[in-house]
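*Asks:* This is a predicted model, with the sequence first.
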Amino acid sequence: MQINDQTDPKDYLASPERYLTMTYNRTGNSGVLLPAISLGLWHNFGFVDNLQNARKVLRCAFDLGITHFDLANNYGPPYGSAEENFGTIYKKDFKNYRDELFIASKAGYDMWPGPYGNWGSRKYLIASIDQSLKRMGLDYVDIFYHHRPDPDTPLEETMGALADMVRQGKALYVGISNYQPEETKKAAGILKRLNTPFILHQARYSMFDRWVEDGLLHTLKDNGVGCIAFSPLAQGMLTDKYIHGIPEDSRANKAFSFLNTDTVKNNIEKVKALNAIAVKREQKLSQMAIAWLLRQPQVSSVLVGASSANQLKENVKALDNLKFTEEELKLIDGIVG
């Protein structure tokens, strides 16, 4: 497939072959099909990052058949900058393709000072979607998530705000993220009573983080909701990056709160054992880690980040080999537990 690498915005035309090789999966019981691999803009798209590189990654994604771009109000840094940069690129490159895109945003984490800039109140959520739409230059998002449970706000208030976004035409569908199974069940019940299309739960899920298998996937199946998995590579551990040591410029060496050198050192033998299985499958470890998630029927899509177009292309190659033998699955379970 020919991928567009041009940098002049007036030259961008999406590849006519963009839908020929991507796999699309149904999202729960809805009519929505999502690409098996979606692009997350959590990192690499803020004001601290290179805008031209971000444009190149987004163009590459769409040319590969990735129609789903995932954002949140506080992605950056600074907060809001990923949405603003996306809006700039969207206006120049993707506006003519709006009806082919499935764009997500979220709110639930700290965004602005004071009592109305965090958690799950109606005040915060309605203000958030209005701000997000303005930053991105959109009339609506395809899905809006509550980003995390709020222990102090009634679930009825939070879900009611999501329902009203749909009624107001600001979102087509709604979702939740980081909710436990029982919370998810309650949210699904409220949204069903409000006739609101709840189609996705965005959950952290990888070979090293399997909490969703302890009830959540079953709950989602019972309620006709799909799962989209984020952090599929465990913040980079499930790659070949650390097999021969910790590079100076790696995320772990920069003391990110989500990954550090101790975590890598404690898991490196598991990483090496998993990599050996991937080599036999003629895949990179990162590709096997993505394929392993997609074996779950409830997982509609895997959300990946990318710092370059080439990295994204490598991740998409996971779709070349999605099948696992029983022996491979047992070996993996024996390594990761």
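*Replies:* Perfect, thanks for sending it.

*Asks:* CA atoms for contacts and neighbours, from now on please.
*Replies:* Noted.

*Asks:* if I pick residue 119, what's in contact with it?
*Replies:* Contacts here follow CA atoms under 8 Å, 6 or more residues apart in numbering; on that basis residue 119 touches 107-110, 148-150.

*Asks:* So it belongs to a helix, correct?
*Replies:* No. Per DSSP: H, G, I helix; E, B strand; the rest coil, residue 119 lies outside any helix segment and is coil.

*Asks:* What about the residue nearest to it when sequence neighbours are not counted, how many residues nearby?
*Replies:* Nearest residue to residue 119, sequence neighbours excluded (CA to CA, 6 or more residues apart in numbering): residue 108, at 4.5 Å. When neighbours are counted by other CA atoms under 10 Å, residue 108 registers 24.

*Asks:* A further structure is provided below for comparison with the first:
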Amino acid sequence: MVYAADENRYEKMPVRRVSDSGLILPALSFGLWRNLGDEKPLANSREVMLKAFDNGIYSFDNASNYGPSNGSAEETFGAVYQSDLKPYRDELVITTKAGYHMWPGPLGEFSGRKTLHAALDLSLKRMHLDYVDIFYAHRFDPNTNLEETAVALNDLVRQGKALYVGVSNYTAEQTAAIIEIFKDLHTPFVVNQVSYNLLHREEAEADGMLDLLNDNHAGVVAYGPLAEGLLTNRYLDGFPADFPLHRTNANLAQDQEATVAKLNALNAVAADRGQTLAQLAMAWLLKDPRVASIVIGASSLEHLLDNVKVTDNMTLSDEELAKIEQILK
């Protein structure tokens, strides 16, 4: 059956401009990370991805190391793009990253010139694309001078393989330093993608990161908005000691009792709003216009559609915000 996108898709999802740049993103972006790769049947992945697009989620976030095995998430996206989404390429924002371990040997990670060029060529091949909309340096490279990384990213734009560049997991200091190089090169830098959620705010809020980006025509894209599922109703009675927390949220397991108490208090706020805890967590992130989009992962239609319902109530009162701050102290 030939796929035809829902004609009302753009009425279902608010969009957000990245600072004053020309890039406009849906409030929710679809991240493939661990959810859709070689362990998931392609038919399931296709169903969830197309339902996301039908609901106005036109931004798809990937990385060369996403999987579960390296590259399989990009291959999954590429298969669905080829079979169904290719006619909509001009509507789509497709992003990928390079920097974590991608292939054997010393050149298979970080942000040297050869590595970034090879990674993007491989990503484009896997996804059946001529270009991506944003190409990210996935993590700060402590061993390669920042100018080499910036010039490599800039050159990939000049070659037509990316429209914009971004960084991911950079501190405010690192971001400010690379922005200065990008300014000299006139590189279209638009975003820092960082871990950001109600329980982990340090990276996005430290050292004026949000203002730094906004002042430089860029924004934050938040990944891990639900802290790997902790910010849902599933763990109100506790979570296992081996819960697979992302490295940025690992401290939440150090005092499980305190974390669970916060989850329950936040869940009460959500219930008073007629929302799930997950929907409250996403609404809280989206209260700030400097957050350009939040990356959600979903491996089922139920999970996806539950997240999409955040758009039913995205406004938080001053009283609710004060209550949330008190809970998080």
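*Replies:* It's in. It should be emphasised that the depicted structure is a prediction, and the values quoted were computed from it without experimental measurement.

*Asks:* which SS class is residue 311 of the second structure?
*Replies:* helix.

*Asks:* Just give me the match in the second structure for residue 317 of the first structure.
*Replies:* Matched by TM-score structural alignment, residue 317 of the first structure corresponds to residue 309 in the second structure.

*Asks:* gap between its match and residue 14 of the second structure?
*Replies:* 12 Å (CA to CA, to the nearest Å).

*Asks:* who's more crowded, these two?
*Replies:* Set residue 309 of the second structure next to residue 14 and count neighbours by other CA under 10 Å: residue 309 wins out with 16 against 13.

*Asks:* Of the contacts of residue 119 of the first structure, which is the most crowded?
*Replies:* Going by other CA under 10 Å, residue 107 tops the contacts of residue 119 of the first structure with 28 neighbours.

*Asks:* how about the strands in the second structure?
*Replies:* In the second structure, the segments counted as strands under DSSP state E are 15-17, 24-26, 28-31, 59-61, 93-98, 132-137, 162-168, 189-195, 219-223, 291-296.

*Asks:* what comes up buried for stretch 304-321 of the first structure?
*Replies:* 304-309, 312-313, 315-319 (16 or more other CA atoms under 10 Å).

*Asks:* how far does that stretch stretch from start to finish?
*Replies:* Taking CA to CA, stretch 304-321 of the first structure runs 17 Å from one end to the other.

*Asks:* residues making contact with it?
*Replies:* Outside stretch 304-321 of the first structure, the residues touching it (CA under 8 Å, 6+ apart) are 22-23, 37-44, 53-54, 56-57, 60-61, 64, 230-232, 283, 286-288, 290-291.

*Asks:* Recalculate using a threshold of 7 Å.
*Replies:* Residues outside stretch 304-321 of the first structure that contact it (CA atoms under 7 Å, 6 or more residues apart in numbering): 37-41, 43-44, 53, 56-57, 60, 230, 286-288, 290-291.

*Asks:* I figured residue 149 of the second structure hits residue 112, correct?
*Replies:* Yes. Residue 149 of the second structure lies in contact with residue 112 (CA atoms under 7 Å); the separation is 5.9 Å.

*Asks:* So which residue is smack in the middle of the first structure?
*Replies:* The centroid of the first structure falls nearest to residue 303 when counting by CA atoms, centre = their mean (3.3 Å).

*Asks:* Could you find the counterpart of that residue in the second structure?
*Replies:* Using TM-score structural alignment, the partner of residue 303 of the first structure in the second structure is residue 295.

*Asks:* Can you give me the distance of that match to residue 55 of the second structure?
*Replies:* For residue 295 of the second structure relative to residue 55 of the second structure (CA to CA), the value is 15 Å.

*Asks:* One more: residue 181 of the second structure?
*Replies:* Counting by CA to CA - residue 181 of the second structure and residue 55 of the second structure are separated by 38 Å.

*Asks:* Those two: which is more packed in?
*Replies:* residue 55 (22 against 18).

*Asks:* Counterpart of the more buried one over in the first structure?
*Replies:* In the first structure, residue 55 of the second structure lines up with residue 64, judged by TM-score structural alignment.

*Asks:* got the residue ranges for the helices in the stretch 151-300 of the first structure?
*Replies:* Taking DSSP state H, counting those that start in this stretch as the test, the helices found in the stretch 151-300 of the first structure are 155-167, 181-193, 216-222, 261-280, 285-294.

*Asks:* How about the stretch 1-150 of the first structure?
*Replies:* Counting by DSSP H, counting those that start in this stretch, the helices of the stretch 1-150 of the first structure are 51-63, 81-89, 122-136.

*Asks:* how about the last one: buried residues?
*Replies:* What that stands for is helix 122-136 of the first structure. So, applying 16+ other CA under 10 Å, buried residues of helix 122-136 of the first structure: 122, 124-126, 128-129, 132-133, 135-136.

*Asks:* can you tell me what part of the second structure it aligns to?
*Replies:* Matched against the second structure by TM-score structural alignment, helix 122-136 of the first structure falls on residues 113-127.

*Asks:* aligned partner of residue 147 of the second structure in the first structure?
*Replies:* Applying TM-score structural alignment, one finds that residue 147 of the second structure aligns to residue 156 in the first structure.
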